[in-house]
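Novice: this one's structure only:
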């Protein structure tokens, strides 16, 4: 059992441990803010179309500053960049508190502040990820990645649940202020880091540096394949846009949402947390490329199973089928966590340090952009053929897509830890 539980060896490193424990607090605060922004927009407008604008105002800075932030992480001291972006994140949370406390009720001010916050986040995340290989030996990176992802998924469960409880009790303004206070923990952990200056040749953090990162990626088949398989999984196999309709039409939730909707949204994160808790075996896996392929195929199979259960329930099956649907989603979340841990480990070990920040920026863009494209495709497919067909059909396309990737990237399937294949 001890060999199955998460490997906590990286926590023996004081710098990593401070970052990790601070992350437990700040991720929960960030996830509460994720609920607070759309909730405040809905309160102001009573219009879901305005709420949907958070996707545009969040994705654009995430793409632009994610790529540029990766270039910055390769061009300057990463500790200094983390301090700047952590202060920026806290500052925007304070401004969000101020506009809510003042009762401005201006949706455009709120969206612009949200966009600025996402820009700081987009620079912070690739920098934070690029720091890990400078703190830990290569053999501990898989375990460290798993620990970090477990915290993120735990926050995705605890943050929204806490927000739902706290908003009626303390109000939205105080929720924003709590996010700012929680960020002090990260600032403390970052300030305590040693200087982490760039290694090797330092490129100016401009468009040329970003393009150099893409050129480098095009020549690294292992890393390129890791991005492609993730896009396949998230674009074709992420059915979250279907959850409101499935919760209402299939399982009887109110139109405004209810218990089933919350359970469906939480299911993948619950699975991911369980996958992280029992991740002690991950560092012992040598053929990480093959492991990613298997995990993504299982993710596709889980989405096929989810779609079949929805079809069964639509056809008059028991209302208890919701728990079988949740089980498929949770299983999908668990294998996705394993896949993500291996892909992030590959990125941190295969990429050279002078390119690591830029490739982490691409990683953030792929991870954030893929599911948003998937939302559009699943919504259109559900409108044309129904939610069950959209979910199950997406899972089938994932399996087909990953099979094509095996043919297109044989070096990825053969990849072993510590051996770079181009």
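Specialist: Cool, got the structure. Everything numeric here is computed off the predicted structure, so don't read it as measured data.

Novice: okay, CA-based contacts and neighbour counts for the rest of this
Specialist: OK.

Novice: against residue 24, how distant is residue 288?
Specialist: 27 Å (C-alpha to C-alpha, to the nearest Å).

Novice: out of the two, which sits in the busier spot?
Specialist: Between residue 288 and residue 24, counting by other C-alpha atoms under 10 Å, residue 288 is the more crowded of the two (24 against 19).

Novice: please report how far that one lies from residue 73.
Specialist: The spacing between residue 288 and residue 73, counted by C-alpha to C-alpha, is 26 Å.

Novice: can you tell me the element the residue most central in space within the chain falls in?
Specialist: With distances taken as C-alpha atoms, centre = their mean, the residue of the chain nearest its centroid is residue 367 (5.9 Å). Per DSSP states H and E: residue 367 is located in helix 353-385.

Novice: which residues touch residue 242?
Specialist: Contacts for residue 242 (C-alpha atoms under 8 Å, 6 or more residues apart in numbering) come out as 378, 379, 382, 387, 391.

Novice: same check on residue 337?
Specialist: Contacts of residue 337 (C-alpha under 8 Å, 6+ apart): 146, 149, 272, 275, 276.

Novice: try 7 Å this time
Specialist: Each residue near residue 337 by C-alpha atoms under 7 Å, 6 or more residues apart in numbering is listed here: 272, 275.

Novice: comparison target, given below:
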């Protein structure tokens, strides 16, 4: 295999100038989003000194996506996706401007800040399924996985850079400037999508309201490959997501060293960036279902071994492996969803995928925290990893299409 085929497949950047422009706009917008995430947490903590209120920030971000996501997907499947995305981007930018205004004035109750966060998240819930159609509509089928990998590695890199940059800017300029920079980042996202052609649904548009949502759910229930992909991701995150356990495991195993704790999340992000940067051979494979199952299984196994690790460096190495496996699984899952779903249903199915991606880790953190409270962090980690392995094995056995021909990009 040539060296060029080992690294991230960049063919989409050469073949589609529109995709290239979208990627730049999306990357800057994701950077702004991570800056705002840190800024909101900092502001709410500064206003309240309460972990209950800082926990409410996550609730304000997640609830609109869960509540409105499927209905937003049904609406997207009735409209020009380009127009919907542009409108959602403007809405998110306006929310960031309002957050900046209250950040400069400093006379707004914490409930109003969370309200703006929730409204911005609702616009995001509308924009996400609209954006879900862009990659499969702009790129040849054999480049969809590569396009998704490029999106993913850009997001992982911004997850590294965004929080650190926010910390520097908060210390020097305050919260208002951080919010204002996020608003400006949406301007680049708007520019990236403005040059898109009209993207109405191909095929019969979604029915209005609840009927359209139910049509999307019937597709998910009946399409074994797409359903299996989403179940695999949901099972892996709900059963074994480890982030809420990090402080306890750090105290139990690694002497409660804050430097170790700070490296846990960085290690997973490093694994994700590395795996995506070397994803060329995997995104060129015609069997994303098999790659996804292997990635999810490796994620579970790495967490079991992390639960057994007593050396901080071996523990961090296992988290790098877990992050790499997760990134591989996520890119493969998205490839399955976006290549196996009819365009007329893609908004609703992308919305369901976004809900799984948001709700799964949150529920996994709750599961891990409760079980660790009853037992220990080590027990919660090991049992979660084992349950993940069993769940992935069950999906593999009951959905052989993921392993076989129907899981191929060129399959039936």
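Specialist: Received, thanks. Small disclaimer: the values here were computed from a predicted structure and weren't measured.

Novice: aligned partner of the residue nearest to the centre of the first structure in the second structure?
Specialist: Alignment note: residue 367 of the first structure maps to residue 357 in the second structure; criterion TM-score structural alignment.

Novice: so how far is residue 254 of the second structure from that match?
Specialist: For residue 357 of the second structure, the distance to residue 254 of the second structure - C-alpha to C-alpha - is 30 Å.

Novice: give me the mean deviation of the helix holding residue 367 of the first structure from the second structure.
Specialist: Superposing on the second structure places helix 353-385 of the first structure at an average distance of 0.5 Å from its equivalents, by mean C-alpha distance after the TM-score superposition for the first structure.

Novice: list the buried residues of that helix.
Specialist: 353-372, 374-375, 377-379, 381-382 (16 or more other C-alpha atoms under 10 Å).

Novice: who's in contact with the nearest residue to residue 4 of the first structure once chain neighbours are set aside?
Specialist: Distance criterion C-alpha to C-alpha, 6 or more residues apart in numbering; nearest residue to residue 4 of the first structure, sequence neighbours excluded, is residue 280 at 4.4 Å. Going by C-alpha under 7 Å, 6+ apart, residue 280 of the first structure touches 3, 4, 5, 6, 7.

Novice: assign the last one to helix, strand or coil.
Specialist: Which is residue 7 of the first structure. Judged by DSSP: H, G, I helix; E, B strand; the rest coil, the three-state class of residue 7 of the first structure is coil.

Novice: who's in contact with the equivalent of it over in the second structure?
Specialist: Using TM-score structural alignment as the criterion, residue 7 of the first structure maps onto residue 9 of the second structure. The neighbours of residue 9 of the second structure, taking C-alpha under 7 Å, 6+ apart as the test, are 146, 280.

Novice: switch the cut-off to 10 Å
Specialist: If a contact means C-alpha atoms under 10 Å, 6 or more residues apart in numbering, then residue 9 of the second structure has 143, 145-147, 149-150, 276-284 as its contacts.

Novice: if we go to the first structure, which of these are intact?
Specialist: For these, the aligned pairs still in contact in the first structure (both residues aligned by TM-score structural alignment, their matches' C-alpha atoms under 10 Å) are 143, 145-147, 149-150, 276-283.

Novice: quick one: classify the residue nearest to residue 4 of the first structure as helix, strand or coil.
Specialist: The three-state label given to residue 280 of the first structure by three-state DSSP is coil.

Novice: with residue 206 of the second structure instead?
Specialist: With three-state DSSP as the basis, residue 206 of the second structure sits in coil.

Novice: tell me how many other residues crowd it.
Specialist: 23.

Novice: can you check the one 4 residues further on too?
Specialist: Applying other C-alpha under 10 Å, we find 12 residues neighbouring residue 210 of the second structure.

Novice: picking that back up, buried ones from the contacts of residue 9 of the second structure, can you make that a ChimeraX selection?
Specialist: Restricted to buried positions by 16+ other C-alpha under 10 Å, the ChimeraX selection for the contacts of residue 9 of the second structure reads:
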select :143,145,146,147,149,150,276,277,278,279,280,282,283,284
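
Novice: let me know the closest of the contacts of residue 9 of the second structure to residue 104 of the second structure.
Specialist: Nearest to residue 104 of the second structure among those is residue 150, at 35.8 Å by C-alpha to C-alpha.

Novice: ok, now how distant is that closest one from residue 9 of the second structure?
Specialist: In terms of C-alpha to C-alpha, residue 150 of the second structure sits 8 Å off from residue 9 of the second structure.

Novice: between the two, what contacts are shared?
Specialist: In contact with both residue 150 of the second structure and residue 9: 276, 277, 279, using C-alpha under 10 Å, 6+ apart.

Novice: now, which of these sits nearest residue 55 of the second structure?
Specialist: Of all these, residue 276 has the smallest distance to residue 55 of the second structure: 30.6 Å, by C-alpha to C-alpha.

Novice: shouldn't that closest one be in contact with residue 147?
Specialist: No: between residue 276 of the second structure and residue 147 there is no contact under C-alpha atoms under 10 Å: 11.1 Å.
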